[in-house]
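Chemist: I would like to see how this sequence folds:
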Amino acid sequence: MSLFQEDPKNIHNFIRASLPLDPKKLCESVPLPYSEKPGYSAVYRNKYSVDGLITRPHPSLATLFDLHEVAARSQPDSPCFGVRHKQADGTYGPYQWINYQEVYDRKVHFGSGVFFILQNNPYRTNSPVHQKIHYDPQATESPFVLSIFSANRAEWVTTDMACSAYSLTSTALYDSLGAQTSKYILSSTESPIVVSSKDKLKSLIKLKAEDPETLSNLITLVSMDPLDPKTDEALVKYANDNRITLFDFDQVLKLGEINKLPQIPPKPETIYTISFTSGTTGANPKGVLLTHANAVCAVTFCYSNITLPESPTVYCFLPLAHIYERMSISFALSMCAAIGFPQSPSPLTLMDDIKHLRPHFLNLVPRVYTKLEAALKAQTFNSDKPIIKSLFSAAINKKMELQAVEDGAQGKHIVYDQVVQLLRKKIGFDRLIAVTTGSAPISPETLKFIKASLNTGMSQGYGLTESFAGVCTSLKYEANPGSCGAISITTEMRLREVPEMNYHAHDKGGPRGELMLRGPQIFREYFKNPEETAKAIDSEGWFATGDIARIDATNGNRIYIIDRVKNFFKLAQGEYITPEKIENTYLSQFPFIQQLYVHGDPLKTHLVAIVGLDPATVDSYIKRKFNDILSNQDDIVDFFRNPKHRLALLEDMNSSVGGLLQGYERIHNIKVDFNPLTIEDNVITPTLKIKRPIAVKFFKEDFDALYEEGSLIKPDAHKL
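Modeler: Below is the predicted model of the structure:
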């Protein structure tokens, strides 16, 4: 019997003809009448969904499985996964593609193969977890959790699609979590199988070898890379010695092809994935349970905003272990996009891949865009060729001026568009339609420059793991960039007053307070953690994000993220400080730094900070400011050990924020370095949020030294 009442091609064509929605209407949200309660703002919905939230792009599409089916049936011959292979000379060749039908077959074979190798596993025991491992076409919930552990690659997405095809729940491990956190995830999910890149196999086996009781349920590893019977003999033995069977991806595909099983379509309420958040407290991560209904809502959010070319191409760059990229790839698969994968886990190959792929869309994070901005400026504004410098400066400045006229203004110019196209073509951006950014603050000036220099739309979004990524995004051509746009058609919002931080529902210019979300895109609970669930979701279903937002009543009630709840402390003179707001202000206004960690001591009257310089731009700053030429990072760090040089830098930082900060919110002393906040030191999360309880201990000696030295701005400011 057909899954759909309509032909998949008709469904696909209907969606493409109906979406995206009108951006001029989509960029506004409205307060619902009589929805305001004491201590809260009104409830806001998107102008498109005032009468009811929208959950699907089409009535027939309720799960990711449905989306995959429509894509494969409507365009089976379209390119789906593209991979670059290493050549004899060490370079990587052009993208090689397999189509949607081939990917469809691989997911079915792999899903079937997973059941085969687990059901016939010699290390299967009488444990409750192992006894649940069996194929049941009538299953209503996943019989086990499958874990995925690798950098972005086609096998990662194939495995994830196979899970959807057989109603299996997946979870992801990633390097930045560390071995102990990986062990915690495997233990808490009781996962019997990990599909992993070959380089991670030994460390996974070692985890079980060191604690066989805790990981007794782990009995199978699947290598995404081929295993050689001779050279990998010791690895296979190591696995078997620890009661683990080891297969490679192709073996599982072949076993599944021979022992093919009918798919088990999930229901909307089926758990699609358990996404573990890294968190900012240093405690074990929380597992966010996300259903197929949540995932389809996220795809619906994407469809409502994005204009589709006839045959779209995307680049799978951001880590698939994080929800931002999983949303993006779910959307890409549903729209039959050609998805190109990185040649290696290193971000240094990004631009080379883009030249070969020529994508229509890019999803990146702010620190990648700031590096791109510096590279583009080096070829335009700062070119050593006067004609090039003059021509591109005129073109980009004019386009920035035209794009700032009004919302939606693309800044078209009959001459300068052709000039900018030369730059786009040179770096592989000639087909680019739009780029998006999220996960961390980005300077409005960076947004303006990239839009103009690449002649493309650029939007800033906001979302969380708990909301299956994006729940709002700005206009591609926002005249005055900086907002995260209006709340999406899938979700409603309100703000909770936080009086101790001076945020209220009736503040001038619009409500300010903790952003709260509700709707079908929002998660329902944390995995095996009812206490944290109760803290996060109230009796009315509102999820407290922990982020402080401002709703701007003057521009369609768009959202601005300005702070974090509880990220505040009091200085000795009694002033309350919210460090994240201060950090975001400096980072957005002073382009020569890319990291900032602000700290205050309750016994002191001023703030100190750890500053991470932007390696792409700081040498030009030093040349202009100090008339000195330095390019070596160690030399630059030594240069700023001099208090006079640090003072000059600090004065420029404080000057850049103008009247955006109060006097007591300005920094008085700094330690300067390159990339001082790292995931490896456990002071930031993989999404670049500062783990303040850990960071304050990590930098204690630095902060003590800065307070001992005193204020550079006012030498006697440290005296009470």
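
Chemist: contacts, neighbours, all on C-alpha from now
Modeler: Fine.

Chemist: and stretch 482-494, how far from the chain's centre?
Modeler: Distance of stretch 482-494 from the chain centroid (C-alpha atoms, centre = their mean, to the nearest Å) equals 17 Å.

Chemist: Please apply the same query to stretch 371-388.
Modeler: Per C-alpha atoms, centre = their mean, the centroid offset for stretch 371-388 relative to its chain is 28 Å.

Chemist: Now the second one, please; I'll put the structures next to each other:
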Amino acid sequence: MSPRTYASTDGTAPPGTLCTLFLDAVDRFGDAPALRRFTGRGDEMADLSYDEVAEQAREIAAGLAFLGIEAGDRVALLSENRPEWAIADYACLLAGIVDVPVYSTLIAQQIAYILENSGARAVFASTREQVDKALAAADEAGLDLTVIAFEPVSTPSTRVVQWDDLRARGRERLGDTPASEFEAAARAIGPEDVATILYTSGTTGNPKGVMLTHGNLHSNVWACANILDVGPDDVTLSFLPLSHVLQRMVDYLLLTSGCTLAYARDIRNVAEDLRVVRPTVAVSVPRLYEKVYNKVMDAEGVKLRLIRWATAVGREWADAVLDGASVGPFLAARRALADRLVYRKIREGVGGRLRWFVSGGAPLEPAIARFFFSVGLPILEGYGLTETSPVTNVNPRDAIRIGTVGPPVPGTEIRIADDGEILVRGPQVMKGYYGRPEDTAAVIDGEGWFATGDVGELTDDGYLRITDRKKDIIVTAGGKNIAPQPIENRLKTNPFVEQVVMVGDKRKFPGLLLVPAFGPLEAWARANGVAPGDRRTLLQDPTVQAHMEREVVEHLGELSRYETPKKIALLADEFTIEAGTLTPSMKVRRRVVQERFADLIDRFYDEANEHRSVFTE
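Modeler: Alright, predicted model coming up:
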């Protein structure tokens, strides 16, 4: 039987815009809480209602008009997640202004390219640090633009306007103009109008600006609303960067549904903020789930034995439930005991109220997905790209298939090309790359099929399984194809592994660049008579090297011979956004990593090291 190469889900998204979604939500939910933020006084939080968000968005839109910024102009957003981000975004959308989100982790030189390429007229910036970066970027790009500071900033620059001052100018401009007049103009914006330009966080070269229309994003909100059950009783914690289209689209969906959006204090404070906010739904990338899983497994002695027992029970229970088999009384009793002793504490660690997580941005290791399902925290894994607004597939809550990213969302078609590449067609596919028609034509054919650059396959029931990025497939010198991500993700479930990158393209065999989980490794070292010392000293210890090699070999025992890594390099420093080895959406920049550790990788294949298997920097 030939493998399935096409899948679709029926449905036609009604025409609409982000403006109508927002204004209709304001009409429905009015004085209900829309946005929630930490005040800076401990765990205290304050709310803005739907009505208040709409009022501030109108003021900012009018303030932008005061600055001479008109419909069709571009305005950049350089900020961490916070209420002002959403209000500025809605102000631009309602005024027909195209906003350009910029990751707050980018440096001035990177920001300069985005400002110049997009032709931005102004920049919203959150803090003094971001204001200074915006000014430096504008100078580098030779742009005379206005910087609007969310927080009060003392500066001699005449180019900086304070947020509250802009609101005041907006109120003056609005005067006695009825809100209905502003609303009518906003509702006249069409589905084909460009809503936003998002610059992809590519690993090489300058990023491309993805043009998404109101219709693109509106259709994606509609499609996901047909799958994800969300309502006014829900609360979420927004912590993925809003410059990442996944968090942004999901936030549109949640606000449209009456959900309250709470903003994390900082991406590094998410664990504590989850306990304070107690969300009922949340979206993240696999890195968060990996960290939670590894923290649970980072136990010792009796506690570790208990967790391993509970994990085994949960795996057995999850397999039965997901396969539609009956759960016998003995398994049900063991699962209830595991829940009382272990699972409940894990749920309480993320607030105690979560009904489901959504995962996207990169493949999720099935063992981690099964673990979360077993403890009562189902992860609805999905798939998509910036160019598809972003969601093309997602697992429905009542029909999860672990190891897949679900069937197409309503109105979407998926096709597998002859070389295995995933092709997508639907209303969420971008208008194109800004100012780059040739690049657009290279990925969207005459029939509207978008080439994703990912490789995958369809199950018999139409669920999509991702293999890897097409460009990341390793082809060994012997012609064997290796998909690195599934192997890397499997290794990340090992308690001694924090991060890992497989290398070996056009080489005789694959190898690994591996950052250990230093907490468990240092505890193991002490228990085995090795003084941890500093990280680099620890990794040079022969006993530690032998232990890490043994862990890798045992964890990857089922791989084919050609897939099995022959050499391992132990790294002392994590891959981070700040170091440039992770993208702002926490994906590894493979080419950057390989260039940075080129000498170390070359040592794998040096004939003098034929009998050596573990290396350090």
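
Chemist: where does the TM-score land?
Modeler: In this superposition the chains share a TM-score of 0.88, using TM-score structural alignment, normalised by the length of the second structure; 596 aligned residues with a C-alpha RMSD of 3.0 Å.

Chemist: Helix or strand next in line after the longest helix along the first structure, which one?
Modeler: Counting by DSSP state H, the longest helix found in the first structure is helix 100-119. Toward the C-terminus, helix 100-119 of the first structure is succeeded by helix 128-131 as the next helix or strand (DSSP states H and E).

Chemist: immediately after that next one, which helix or strand?
Modeler: strand 145-149.

Chemist: and the angle for that following strand with helix 100-119?
Modeler: Angle, strand 145-149 of the first structure to helix 100-119, by axes from the mean of the first three to the mean of the last three C-alpha atoms, to 10 degrees: 120 degrees.

Chemist: Would you confirm that Thr476 of the second structure contacts Val503?
Modeler: No. Using C-alpha atoms under 8 Å, Thr476 of the second structure is not in contact with Val503; the gap is 9.8 Å.

Chemist: higher neighbour count, these two?
Modeler: Remark: of Thr476 of the second structure and Val503, Val503 carries more neighbours, 23 against 19, as counted by other C-alpha atoms under 10 Å.

Chemist: Show me the strands in the stretch 601-720 of the first structure, by range?
Modeler: 607-613, 667-673 (DSSP state E, counting those that start in this stretch).

Chemist: Distance to Lys644 of the first structure and mean neighbour count added to these, as CSV?
Modeler: Conversion of the strands of the stretch 601-720 of the first structure to CSV gives the following (distance: least, C-alpha to C-alpha, whole Å; neighbours: other C-alpha atoms under 10 Å):
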stretch, distance to Lys644 of the first structure, mean neighbour count
strand 607-613, 16, 22
strand 667-673, 11, 23
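
Chemist: Now render those strands as a markdown table, adding distance to Ala549 of the first structure.
Modeler: Formatted as a markdown table, the strands of the stretch 601-720 of the first structure follow (distance: least, C-alpha to C-alpha, whole Å):
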| stretch | distance to Ala549 of the first structure |
| --- | --- |
| strand 607-613 | 24 |
| strand 667-673 | 23 |
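
Chemist: can you tell which of those strands is closest to Leu587 of the first structure?
Modeler: Nearest of those to Leu587 of the first structure, taken as C-alpha to C-alpha: strand 607-613 at 10.1 Å.

Chemist: and that closest one, which stretch of the second structure?
Modeler: Using TM-score structural alignment, strand 607-613 of the first structure lines up with residues 510-516 of the second structure.

Chemist: three-state assignment of Phe371 of the second structure?
Modeler: With DSSP: H, G, I helix; E, B strand; the rest coil as the basis, Phe371 of the second structure sits in helix.

Chemist: ranges for the strands of the stretch 301-450 of the second structure?
Modeler: With DSSP E, counting those that start in this stretch applied, the stretch 301-450 of the second structure shows strands at 356-359, 379-384, 391-394, 412-416, 421-425, 432-433, 450-458, listed in chain order.

Chemist: Mind putting those into a markdown table with mean neighbour count and distance to Thr537 of the second structure?
Modeler: Below are the strands of the stretch 301-450 of the second structure laid out as a markdown table (neighbours: other C-alpha atoms under 10 Å; distance: least, C-alpha to C-alpha, whole Å):
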| stretch | mean neighbour count | distance to Thr537 of the second structure |
| --- | --- | --- |
| strand 356-359 | 21 | 37 |
| strand 379-384 | 26 | 39 |
| strand 391-394 | 28 | 45 |
| strand 412-416 | 23 | 48 |
| strand 421-425 | 23 | 44 |
| strand 432-433 | 22 | 48 |
| strand 450-458 | 21 | 40 |
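
Chemist: where does Tyr289 of the second structure fall, helix, sheet strand or coil?
Modeler: Secondary structure assignment for Tyr289 of the second structure (three-state DSSP): helix.

Chemist: what's the counterpart of it in the first structure?
Modeler: In the first structure, Tyr289 of the second structure lands on Tyr369 (TM-score structural alignment).

Chemist: ok, now which ones touch that match?
Modeler: Shown in contact with Tyr369 of the first structure (C-alpha atoms under 8 Å, 6 or more residues apart in numbering): Thr446.
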